[in-house]
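# can you look at this prediction? I've put the sequence above it.
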Amino acid sequence: MNEQNDTPSEQPTGAKQDAIDINDFVFAATGARVRRLTLPSGEHWFPAVDVGVHLGYVNTRQGVHWHVAADCERSLGDLVRTVYGTETSRNIAGHGLKKSMRMVNLRGLIQLVNGCTKPECAPFKEWVSEVIETIQRDGSYVLDPAPVQPSPDGTTAYLMPQQVADAIVRLEERNIRADEELAVARIERIEQMRRTNEHLGRITDQLGLTNEHLGRVSDHLGRTNDHLGRVNDRLGTLADRVGGVHDVLGRLADSLDVIADRLRPAGPARSAVTPQRLLATWRAKNLVVTEDVHAVAAYLAPALVHGPVHCRLEEVADRTGLTLDRVHDCVRMLLKRGCMRQAGVGAGGLPVYVLP
């Protein structure tokens, strides 16, 4: 089996030499170098799949069935086993071939070419038509002898028909142009890949720098969050301390009020003071400034005109509808404005308030 190449295959010993070089002949017909098996008799057989692919057949087996005569095609296994024997048929796989592969002889190849619609096959078909026409008219077709010295075995070489030679030249030129275009395309593709790789390299470097910067920013944010956490802890501690100081100052102010009440001499009797007059006096001195304070004062005034008052803030809140914190603030306001004073602590820890 001769592989696809540009070198003519060697003829088997004792075989008749081809008048036209078989490689050029097949190349003119198919536009490509195809593999072939040359029998000892000099008959050439070609893989139908090689021929069909280069001639543009989508389904090679169907093309062989439609265009090739039954005596012009055989399976490779039967062909080799018939000619060479069983031992040689076992070595077919070493040539990249399968026993089931369909093979066509030169007549079958020409039949496939005649059934092909590719424009490249037109010169070959024209020459075949000329051969048939010449034989029908003259009774024979003769090739012109080639202007070369006879070969050592005494045979004579013949000229390639002009149509076939022109087809070979066109196909060779087309292949050369295709090779050149392919080489240019490969160079452009390599250059494009190089530029793409450089661009990807720059992008990768930029991503690396960005990741490093993001890492540093994340570290800085982490340290900032830790610092803010410590600041919040310190602010919380300071707020607790300030609250404690306020409580101490409040208790100190209450104690000072108690001491001042104890040291102040007793005033005239207030048996004639009424709750309405007491509230009017507080309003005249602008001591009651809001409705909430007035409500608490109106609740405490009737009890204050009769003596000390054990003030339960919860009860005042229930009676006035104010919140407990608001009642506490109002009581502190009355104490600070001098409307009443604390005279100590009674049973159950309740503060005792009296008029100043």
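Done, it's in. Numbers count the residues shown, from 1 in each chain.

# for the rest of this, base every contact and every neighbour count on C-alpha atoms.
OK.

# where's the closest residue to M103 other than its chain neighbours relative to E188, distance?
Leaving aside its chain neighbours, M103 sits nearest to P47 (4.6 Å; criterion: C-alpha to C-alpha, 6 or more residues apart in numbering). P47 sits 36 Å away from E188, going by C-alpha to C-alpha, to the nearest Å.

# next up, a structure to set beside the first:
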Amino acid sequence: MNLVPFNFNGSEIRLITDDQGEPWFIARDVADLLEYANPHEAVRTHCKGVRETLIPSAGGEQMTKVIPERDIYRLVMRSRMPAAEAFEEWVVGEVLPTIRKTGSYQRPMTQAEMIVASANILVSLERQQAQQQVDLVRVERKVEDMERFHVWDHRPSNCLSLTGVKAEMNKRYGLSGAVVDYVLKDWPHLPNPAGMVRNGHEEALESQYMVWAKTVVTTAFKRFVSECQMETATQASHPYFEGRFRLVQQVQS
């Protein structure tokens, strides 16, 4: 069962929801709120569906009487409290529909809470816009790089293909292909490709593949590795990379 506290005009009323999602009110809370002189007697006399269940408290769980929705109306009808009718309308019109819809009661936010919530939404939007701007800059940079690309019929001897970069960085640092892909495509300081090479295989249909200058790639990965934090003897993390990865030789700065 789920214990749910809520507030009516400064008075706390607690309820639980059973396995079927039906609300059961703490009988003493309701009787006290409705200003019965003898709450125990009022519950015993007027309520027909009383049950006892274990309820968490400061001193541990204790057996507590709970009443169903229909007994709320019985207590309201016999209460002399001026606000009893308003309490009934609040329970029927706000609390019960919310509980049946969401499984819990969410009190209305205060003005200060609404301001904080609005501020959080604004911060989230600003962060999204900032990330979109970063992504746009990256796209524009890649487009500019493509426009400046050299296209060769054969790979220059001082350049490496993606497969070559992966093999070299695995040999040097034990980096996986996924980490190499990240550094070449998403890392903020990713190395610029040197150009494109036409694929000479007949089945390649005149496609091209990207190559990087060996010196540029070596420098970039040396920087990336120097920014890594060793978590174990062979596992590292990086501020911009999600999760740990294998790193067998960390470059000294």
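Sure, I can see it. Note that the structure is predicted; figures quoted are calculated from it, not measured.

# could you quantify their similarity as a TM-score?
Overlay of the two chains. TM-score (TM-score structural alignment, normalised by the length of structure 2): 0.31; 100 aligned residues with a C-alpha RMSD of 4.3 Å.

# picking that back up, tell me which of P47 and E188 of structure 1 has more neighbours.
P47 (22 against 12; other C-alpha atoms under 10 Å).

# thinking the more buried one is in contact with R102, fair?
Yes - in this structure, P47 of structure 1 is within contact of R102 by C-alpha atoms under 8 Å, at 6.1 Å.

# mind listing the helices for structure 1?
All helices of structure 1, identified by DSSP state H, fall at 22-30, 48-55, 60-67, 76-83, 86-89, 106-114, 122-138, 162-263, 275-284, 291-304, 313-320, 324-336.

# would a markdown table of those helices with distance to L37 of structure 1 be doable?
Shown next, in a markdown table, are the helices of structure 1 (distance: least, C-alpha to C-alpha, whole Å):
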| stretch | distance to L37 of structure 1 |
| --- | --- |
| helix 22-30 | 12 |
| helix 48-55 | 12 |
| helix 60-67 | 18 |
| helix 76-83 | 9 |
| helix 86-89 | 13 |
| helix 106-114 | 11 |
| helix 122-138 | 22 |
| helix 162-263 | 22 |
| helix 275-284 | 131 |
| helix 291-304 | 120 |
| helix 313-320 | 118 |
| helix 324-336 | 113 |
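
# and those helices: which comes nearest A343 of structure 1?
helix 162-263 (5.4 Å; C-alpha to C-alpha).

# now the strands for the stretch 1-150 of structure 2?
2-8, 11-17, 23-26, 51-55, 62-67, 150-152 (DSSP state E, counting those that start in this stretch).

# show me which positions of the last one end up buried.
Spelled out, that is strand 150-152 of structure 2. By 16 or more other C-alpha atoms under 10 Å, the buried positions in strand 150-152 of structure 2 come out as V151.

# now swap in the second one and tell me
Taking 16+ other C-alpha under 10 Å as the neighbour-count basis, strand 11-17 of structure 2 is seen to contain the buried residues 13-17.

# between strand 62-67 and that strand, find me the angle.
Here the directions of strand 11-17 of structure 2 and strand 62-67 differ by 90 degrees (axes from the mean of the first three to the mean of the last three C-alpha atoms, to 10 degrees).

# got a list of contacts for strand 11-17 of structure 2?
1-7, 23-26, 29-30, 33, 66, 103 (C-alpha atoms under 8 Å, 6 or more residues apart in numbering).

# with the third one instead?
With C-alpha under 8 Å, 6+ apart as the contact definition, strand 23-26 of structure 2 has outside contacts at 13-18, 64-69, 96, 99.

# just to revisit the earlier point, figure out which of the helices of structure 1 is closest to V345 of structure 1.
Nearest to V345 of structure 1, of the helices of structure 1 and by C-alpha to C-alpha, is helix 162-263 at 9.5 Å.

# on that earlier part again, and which of the buried residues of strand 11-17 of structure 2 is nearest to V197 of structure 2?
Nearest member of the buried residues of strand 11-17 of structure 2 to V197 of structure 2, counting by C-alpha to C-alpha, is T17, at 67.1 Å.

# give me the distance between the closest one and T102 of structure 2.
11 Å.

# over to E147 of structure 2?
55 Å.

# next, count neighbours for I135 of structure 1.
I135 of structure 1, neighbours per other C-alpha under 10 Å, totals 13.

# kindly report the same for Y209 of structure 2.
So Y209 of structure 2, with other C-alpha under 10 Å, has 13 neighbours.

# so what's it up against?
Neighbours of Y209 of structure 2 in contact, by C-alpha under 8 Å, 6+ apart: 161, 196-199.

# hang on, G77 of structure 1 packs against S89?
Yes - applying C-alpha under 8 Å, one finds G77 of structure 1 in contact with S89, separated by 6.3 Å.
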